[in-house]
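Novice: Predicted model, plus sequence, below.
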Amino acid sequence: MNALGKMTFTETKLMLRDPATAVMTLAFPLFLMTIFGIIPGFRQPYDGFGGAAVIDTFIPGVTVLVVLAVLGLSIMPVYLATYRERGVLRRLAASPVSPTLLLVAQIIVNVLLAIAAVVLLIVFARFAFGVKPPGNPAGFVLAFVLSTTTVLSLGLLIGAVVKSSKSATAIGLAVMFPLLFLAGVWTPVELLPGPLSAIGTATPMGAALQAIRDSWSGDFPPALQLGLMAAYTVVFSAIAARTFRWE
């Protein structure tokens, strides 16, 4: 097993030792879908979504994005900050392990957890509420992968520089909620004022939600949103690797 494989295996074991994180990540989307699914109005056709029901188009994308946001901007930065507080990173600094390797391992572990959460969500939504699966599977996979790496790389950037777990929580939430608002999680971006709508679709989470929504409804994600997410992933990851603080 190479160095990355060993690091990923170690991070996976550490994640499993804290089952609350995995359980919350897997159960939270099911809880959200249940809340939305029992609202009768969300199961009725809506002209704003081309005659489709809200729960078949808008809600799945929102649920996926919220899960990624919690995982990437709340859980992951706290993990890294806790490592820093407890001196784990300082001990790693004395070894041949590079910060890039640790960050990549964190991304891999959390991507696997996100995949498990979304697969469980799709199956649950289908059988519990009759929600149609993504209409463009290939487009959805691409949108989901880029959405996940975008949000996680932003979380890694936060976790790379914060001094404490409290700071990680505060900064993560301060970044997460405005981005979710601009993305159109609480109010569809189509209903936001013109400037906010344009800004929202260009943000990391706005691009992610647009790509996921389009692929779920059967269209291929827009090239602009895919390109933005790829660029965000590269930039955030590069900055995180260069600014990573061991202590």
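Specialist: Perfect, I can see it now. Numbers count the residues shown, from 1 in each chain.

Novice: Please make it C-alpha for all contacts and neighbour counts, starting now.
Specialist: Fine.

Novice: which element is V78 on?
Specialist: helix 76-85 (DSSP states H and E).

Novice: Sorry, slip of the keys, the one I care about is A117.
Specialist: The secondary structure element spanning A117 is helix 99-129 (assigned by DSSP H and E).

Novice: what angle do that helix and helix 76-85 make?
Specialist: 140 degrees (axes from the mean of the first three to the mean of the last three Cα atoms, to 10 degrees).

Novice: So which elements touch the helix or strand just after helix 99-129?
Specialist: Moving toward the C-terminus from helix 99-129, the next helix or strand (DSSP H and E) is helix 137-161. Packed against helix 137-161, as judged by 3 or more Cα pairs under 8 Å, 6 or more residues apart in numbering; DSSP states H and E, are the following elements: helix 54-69, helix 76-85, helix 99-129, helix 165-183, helix 204-216, helix 223-243.

Novice: okay, those, which one's buried deepest?
Specialist: For these, the largest average neighbour count (mean count of other Cα atoms under 10 Å) is found in helix 204-216, namely a mean of 27.

Novice: chain center to that helix: distance?
Specialist: Helix 204-216 has its C-alpha centroid displaced from the chain centroid by 11 Å (Cα atoms, centre = their mean, to the nearest Å).

Novice: let's bring in a second one:
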Amino acid sequence: MILEQLKIELKIYLRQPLYLLFSILMPVVSFAMFGSIYKNSSYGGIDFFSAYIPGFCVIILFASSVYNVGNQVVADREKGIYRRLGVTPVSLPRIMMVVIMKVFLVAMTAFLLIMLTARFIFEVAAPNMALFVAVFLVAVVYSLLFGFGIGAITQKINTFSAVMMALFMPMIILSDATVPLSVMPRTLQNIAEVNPLYRLNLVLRVAWNPENLSAYHDGFYISVVTLPVFMVLFLLLVASQWNRARN
């Protein structure tokens, strides 16, 4: 039954070309283009791919695991889909499980395409691929929690779209995944310190090549500590808003 629901979810997803474009195709095309231009460059003492591949993985996480899942949860709630399903034998946890599985498959598809592009076009691979994949999977779960949390406390799809558009560009720009933070004013660099995408980017860079720890030593350990703290505080906020809405 779950597999049948998953097939339906994937069919619906594939009928929405914008989701497909931003979650899978755009990161891969952008990676291939910028990789061809800057492949011989270095960044902050490390090679281009050690910095850029983790950065693209961060963009994939935000586009699929945060934006898409939050958008679906809010849209389905606004349409009353979950309320109607509440009077059927189909349980809400199972529905959520199917959504999680769909988003997970989308994120892993984009991730696999990035890895294949790196390997067969640029002949680049992570020195410790098993570690990088493991950390990426943890990052997917982290991003899913963030996406579901935003979806749970947002009532209207228009509100969700406005909030996400207001957050999307600043978070991506200040993630060090596109424009290098080193060329930005000190004020923006300080703001980036509290950007979860920037913190995820640093963790993924070290996971890509543990030797990068020497370049990101303090930032890496700060990220390992602050990311869980940020998620706990965020989930407490979500729980508070959820209980307030129910009351």
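Specialist: Yep, it's here. Because the structure is predicted, anything quoted here is derived from the model rather than measured.

Novice: if we can go back for a sec, can you give me the angle the helix holding A117 of the first structure makes with helix 223-243?
Specialist: 140 degrees.

Novice: can you give me the angle helix 99-129 of the first structure makes with helix 137-161?
Specialist: Relative orientation of helix 99-129 of the first structure with respect to helix 137-161: 130 degrees, computed using the same axes, to 10 degrees.

Novice: on that earlier part again, mind putting the helices and strands packed on helix 137-161 of the first structure into a markdown table with distance to L26 of the first structure?
Specialist: What follows is those, written out as a markdown table (distance: least, Cα to Cα, whole Å):
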| stretch | distance to L26 of the first structure |
| --- | --- |
| helix 54-69 | 9 |
| helix 76-85 | 15 |
| helix 99-129 | 5 |
| helix 165-183 | 19 |
| helix 204-216 | 19 |
| helix 223-243 | 24 |
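
Novice: among these, which is nearest L152 of the first structure?
Specialist: helix 99-129 (6.5 Å; Cα to Cα).

Novice: By how much does the helix holding A117 of the first structure deviate from the second structure on average?
Specialist: With mean Cα distance after the TM-score superposition for the first structure, helix 99-129 of the first structure departs from the second structure by a mean of 2.7 Å once superposed.

Novice: could you measure the residue nearest to the spatial centre of the first structure against L209 of the first structure, distance?
Specialist: When the first structure is reduced to its mean C-alpha position, the nearest residue by Cα atoms, centre = their mean turns out to be L68, at 2.1 Å. In this structure, L68 of the first structure and L209 of the first structure are 11 Å apart, going by Cα to Cα, to the nearest Å.

Novice: same check, this time on Y83 of the first structure
Specialist: Relative to L209 of the first structure, and taking Cα to Cα, Y83 of the first structure is found at 31 Å.

Novice: Repeat that for T25 of the first structure.
Specialist: With Cα to Cα as the criterion, T25 of the first structure and L209 of the first structure are 18 Å apart.

Novice: quick one: secondary structure of the residue sitting furthest away from the middle of the second structure?
Specialist: The outermost residue of the second structure relative to its centre, with distances by Cα atoms, centre = their mean, is V87 at 33.0 Å. Of the three states, V87 of the second structure takes coil according to DSSP: H, G, I helix; E, B strand; the rest coil.

Novice: and if you look at Q155 of the second structure?
Specialist: When states are read from three-state DSSP, the local structure at Q155 of the second structure comes out as coil.

Novice: which residue in the first structure lines up with it?
Specialist: With the correspondence set by TM-score structural alignment, Q155 of the second structure lines up against K163 in the first structure.

Novice: K39 of the second structure too?
Specialist: Superposed on the first structure with TM-score structural alignment, K39 of the second structure falls opposite R43.

Novice: repeat for L137 of the second structure
Specialist: So L137 of the second structure corresponds to V145, using TM-score structural alignment.

Novice: next one: L112 of the second structure
Specialist: L112 of the second structure maps onto V119 of the first structure when the alignment is built from TM-score structural alignment.

Novice: Contact partners for that match?
Specialist: When contacts are counted by Cα atoms under 8 Å, 6 or more residues apart in numbering, V119 of the first structure is found next to no other residue.

Novice: Count the residues that sit near K6 of the first structure.
Specialist: 12 (other Cα atoms under 10 Å).

Novice: Okay, it and L101 of the first structure: tell me how far apart.
Specialist: Where L101 of the first structure is concerned, K6 of the first structure sits at a distance of 10 Å (Cα to Cα).

Novice: Surely the match of Q155 of the second structure is in contact with Y83?
Specialist: No - the pair formed by K163 of the first structure and Y83 falls short of the contact definition of Cα atoms under 8 Å, at 10.2 Å.

Novice: what residues are up against whichever residue in the first structure pairs up with L10 of the second structure?
Specialist: In the superposition onto the first structure, L10 of the second structure corresponds to M15 when matched by TM-score structural alignment. Neighbour list for M15 of the first structure: T21, A22 [criterion: Cα under 8 Å, 6+ apart].

Novice: Next, find the distance separating M15 of the first structure from W186 of the first structure.
Specialist: 30 Å.

Novice: same deal with L71 of the first structure?
Specialist: Going from L71 of the first structure to W186 of the first structure by Cα to Cα gives 19 Å.

Novice: Distance check, K79 of the second structure against M101 of the second structure.
Specialist: Distance of K79 of the second structure to M101 of the second structure, computed by Cα to Cα: 22 Å.

Novice: got it, and Q5 of the second structure?
Specialist: Using Cα to Cα, Q5 of the second structure is found at 10 Å from M101 of the second structure.

Novice: do L200 of the second structure as well
Specialist: Applying Cα to Cα, the value for L200 of the second structure to M101 of the second structure is 22 Å.

Novice: on that earlier part again, tell me which of the helices and strands packed on helix 137-161 of the first structure lies nearest to A138 of the first structure.
Specialist: Each of these has some distance to A138 of the first structure by Cα to Cα; the shortest is helix 204-216, at 8.2 Å.

Novice: Could you point out the residues of the second structure onto which the closest one aligns?
Specialist: With TM-score structural alignment as the criterion, helix 204-216 of the first structure aligns to 196-208.
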